[in-house]
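**Q** next comes the sequence, and after it the predicted model I'd like to discuss.
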Amino acid sequence: MTPKIFVDQLGTSHSFVTSPKRIISLVPSQTELLCDLGLESKIVGITKFCVHPYSLKSTIKAVGGTKKVHYEKIRLLQPDIIICNKEENTKEIVTELQKICPVWVTDIITIEDNFKMISDFGQLFNCRIEAKKWNDKIAFAWNDFKLFIKDFPVKKVAYFIWKDPFMVAGSGTFIDELLKLNHFENCYSNRGRYPEIKLQNMALENNPDLVFLSSEPYPFQEKHVYEINENAPQAKTILVDGEMFSWHGSRLLKAFAYFKQLH
C-alpha cells in the first residue's frame, strides 16, 4: 500500500500506510476530543491530568504528566502515534518521543486552529464524519455566541493562572483569544504570553474592571479572592472554570454555554 502523508500544525510531515491504531495522548483536552470522536478504544496511554471522560483513569495507563513523562512506560505500550501540543509539552519531550514513534504536535491559538485540529484528526484517524459533526456543532455555537455578545460593552480583565509567583495569561494564547471573543480586554496583552506580575501594582498599572481566578493550572479558591480584593478593590473578582477558557477541542462547545452564564 502507498503511504499517505499528513502534516501537523507545526508543519511536520508524517507518513502512514494505515490509520494509527494505538494512540498515546499527552494533552488532556485532546484526549477528551479523541474520545468524542469515537476513538477511546484506540487510546493506550494518557497523562494523569486526562480527567475527561472520568472513566479513562481506571481503564487506560497513565504515562506521566504533560511536562514530565515516563519514556519507558510509553515505549512498552508500543504506540503508533503520540499526540502532543506545542504549549502543553516541551520541545525536549517531543524530540525524545520521536525516537519511539511519530509525534503529532498541535498548535492552538485561535478558534480556526481548533477547527483545523479536529479536521486533521478526522483525516488521520479515519473518522471524518464525526470530525465534521463536531466542527459543525462548534461553528453553530460560535456564531450563536457572537450574536449573543455583540452588544455587550468591553471590560478590562486580568486572568490569573498561577500563584507564587502570580502569573496571568497574556497575548498569543488561546485564553486571550477567548477573552477577546467575550468582549474582555486583556490588561496584560502587552507583556508576552504568561507574564509574572506584582499584585500590588495591578490596580495602579492596569486598573481592571474584572479579575478572573482560574481553576487551573493553579486551583484558585475563595480564600484567594480576598487577597486580590485588597490589591484591586475597584475590580470584581470571580472564580472561573479554567477548562472553559483554556481547553481546546470538543470542550469549546460547552464553553460557549458557560460564557453565557458567566455574563
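**A** Done, it's in. Numbering: from 1, shown residues only.
**Q** going forward, measure contacts and count neighbours with C-alpha atoms only.
**A** Will do.
**Q** quick check: the gap between Val51 and Val168.
**A** Separation of Val51 from Val168 (Cα to Cα, to the nearest Å) stands at 24 Å.
**Q** more neighbours: these two, which one.
**A** Neighbours per residue (other Cα atoms under 10 Å) separate Val51 from Val168, with Val168 holding more: 25 against 15.
**Q** surely that one is in contact with Trp162?
**A** Yes: with contact defined as Cα atoms under 8 Å, Val168 reaches Trp162; the gap is 6.9 Å.
**Q** next one: stretch 121-139 to chain centre, how far?
**A** The chain centre lies 18 Å from the centre of stretch 121-139; the measure is Cα atoms, centre = their mean, to the nearest Å.
**Q** swap that for stretch 210-224, sorry
**A** On Cα atoms, centre = their mean, the centre of stretch 210-224 falls 17 Å from that of its chain.
**Q** same check, this time on stretch 110-118
**A** Worked out by Cα atoms, centre = their mean, stretch 110-118 lies 11 Å from the chain centre.
**Q** doesn't Phe6 belong to a helix?
**A** No: going by DSSP: H, G, I helix; E, B strand; the rest coil, the assignment for Phe6 is strand, not a helix.
**Q** okay, now the residue nearest to it when sequence neighbours are not counted: neighbour count?
**A** Closest residue to Phe6 apart from its sequence neighbours, by Cα to Cα, 6 or more residues apart in numbering: His14 at 5.1 Å. Neighbourhood size, His14 [other Cα under 10 Å]: 16.
**Q** putting a second one here so we can go through both:
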Amino acid sequence: MKDHRKSVTDQMGNKVDVPANPERIISLVPSQTELLFDLGLEKALVGVTKFCIHLNPQVREKIKIGGTKKFHFDRITQLAPDLIIGNKEENYREGIERLKRFYPVWMSDISNLEDNRMMITAVGQICNRPSQAHSITGRIDKLLHNFEPVTNKSVLYFIWRKPFMAVGGGTYIHEILNLCGFNNVMHKYTRYPELSADQIKAYNPEVILLSSEPYPFKAQHIAEFESLCPNAKILLVDGEMFSWFGSRLIKALPYFQQLKPLLH
C-alpha cells in the first residue's frame, strides 16, 4: 500500500513532504519536545536531545540523539524517523541540511507570540492533533487576555558571562520582556550582543535579570552585577520561562506574575 503523504510549508518557508500520520518523530528542541508530549504524541516520539530530560518522566526513556548543536547521525539513522522537528535558532544549519537529505525536517522560526501560536497549530495539524493544539492555544489566549504587565522598568537580561551577553531585539525573549512591561535597553541590537563592564554601567538599567540558561547564573554572580549597577534590582530568573516557546507559555504567564512583588 502506498504511503500517503502531504506537503506542508514550515516557518522558514520550506516545502516539506510529511507522512499523513507520522509515527516515528524526532524532536531537536526541548521546548518542542514538551509540546509534543502535551499534544499526546509521547508514543510517536522516538528521539530527543540530551537536554530534553525533565519535562515528563517518560522523556527520559527516549533515545538521545545528541545536543541541539551537535547531532549523533548514527543514532538518528537507527531510529529511522519519518518526521524531524527542529528550530532555526536552536539548531545548527549544517546538521539540519544533512538531515534534510534523508528525512522530512519541519523547522520552526519563532520571534514573537504569533509565530508561537502558528507553530503550535501547525505541529498539531501535521501530527493529526488539531483539537489538542487548539486546546493549548485556547488556554494561552485566555491567559494572555487576562495578563497584566508586571513592571515598566528598564532591563538588561543576561544569558551569558565571560563575555557578558544580553538579549537584544528580534528575539522571543525580547517579545516576552515586552509582554511583561520591561523596557529592554538593548532593543536596538539584534539577537544577543556582547557587553563590556563599562557598557553595563553606562546603560544603568533599573532591573538586571540573570537567566538560568544557557549560562547557569547563580546567587554568587549577583555581587558582580551589584558592583556595576548598585542601584539596580537584580534577580535570578528561570530562563525556560522566558525562552521556551510552545506550550510552556501556560506555565510561564503565571510565573511572570509572581515576579511582580520582587520588582518593587
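**A** Okay, I see it. The shown structure was predicted, so the numbers you read here are calculated from the model rather than taken from an experiment.
**Q** residue range for stretch 242-258 of the first structure in the second structure?
**A** Under TM-score structural alignment, the match for stretch 242-258 of the first structure in the second structure covers residues 239-255.
**Q** who are the contact partners of the closest residue to Trp247 of the first structure other than its chain neighbours?
**A** Computed as Cα to Cα, 6+ apart, the closest residue to Trp247 of the first structure that is not its neighbour in sequence is Ser29, at 5.3 Å. By Cα atoms under 8 Å, 6 or more residues apart in numbering, the contact list for Ser29 of the first structure reads Cys50, His52, Trp247, His248, Gly249, Ser250, Arg251.
**Q** the first structure: matching residues for the longest strand seen in the second structure?
**A** Counting residues, the longest strand found in the second structure (DSSP state E) is strand 154-160. Per TM-score structural alignment, the counterpart of strand 154-160 of the second structure in the first structure is residues 156-162.
**Q** for the stretch 151-264 of the second structure, what spans make up the helices?
**A** 172-180, 197-203, 222-228, 239-243, 249-259 (DSSP state H, counting those that start in this stretch).
**Q** and Asn21 of the second structure, which of those is closest to it?
**A** Of all the helices of the stretch 151-264 of the second structure, helix 249-259 sits nearest to Asn21 of the second structure, with 26.8 Å by Cα to Cα.
**Q** quick one: the closest one to the first structure mean distance?
**A** Following superposition, helix 249-259 of the second structure is found to deviate from the first structure by 0.5 Å on average (mean Cα distance after the TM-score superposition for the first structure).
**Q** other SSEs contacting that helix?
**A** Applying 3 or more Cα pairs under 8 Å, 6 or more residues apart in numbering; DSSP states H and E, we find helix 249-259 of the second structure packed against helix 130-145, helix 239-243.
**Q** before we move on, back to that, of the contacts of Ser29 of the first structure, which is the nearest to Thr2 of the first structure?
**A** The nearest member of those to Thr2 of the first structure, counting by Cα to Cα, is Gly249 at 30.3 Å.
**Q** so that closest one touches Val27, yeah?
**A** No: contact between Gly249 of the first structure and Val27 fails when scored by Cα under 8 Å: they sit 10.4 Å apart.
**Q** common neighbours of those two, please.
**A** By Cα under 8 Å, 6+ apart, no residue touches both Gly249 of the first structure and Val27.
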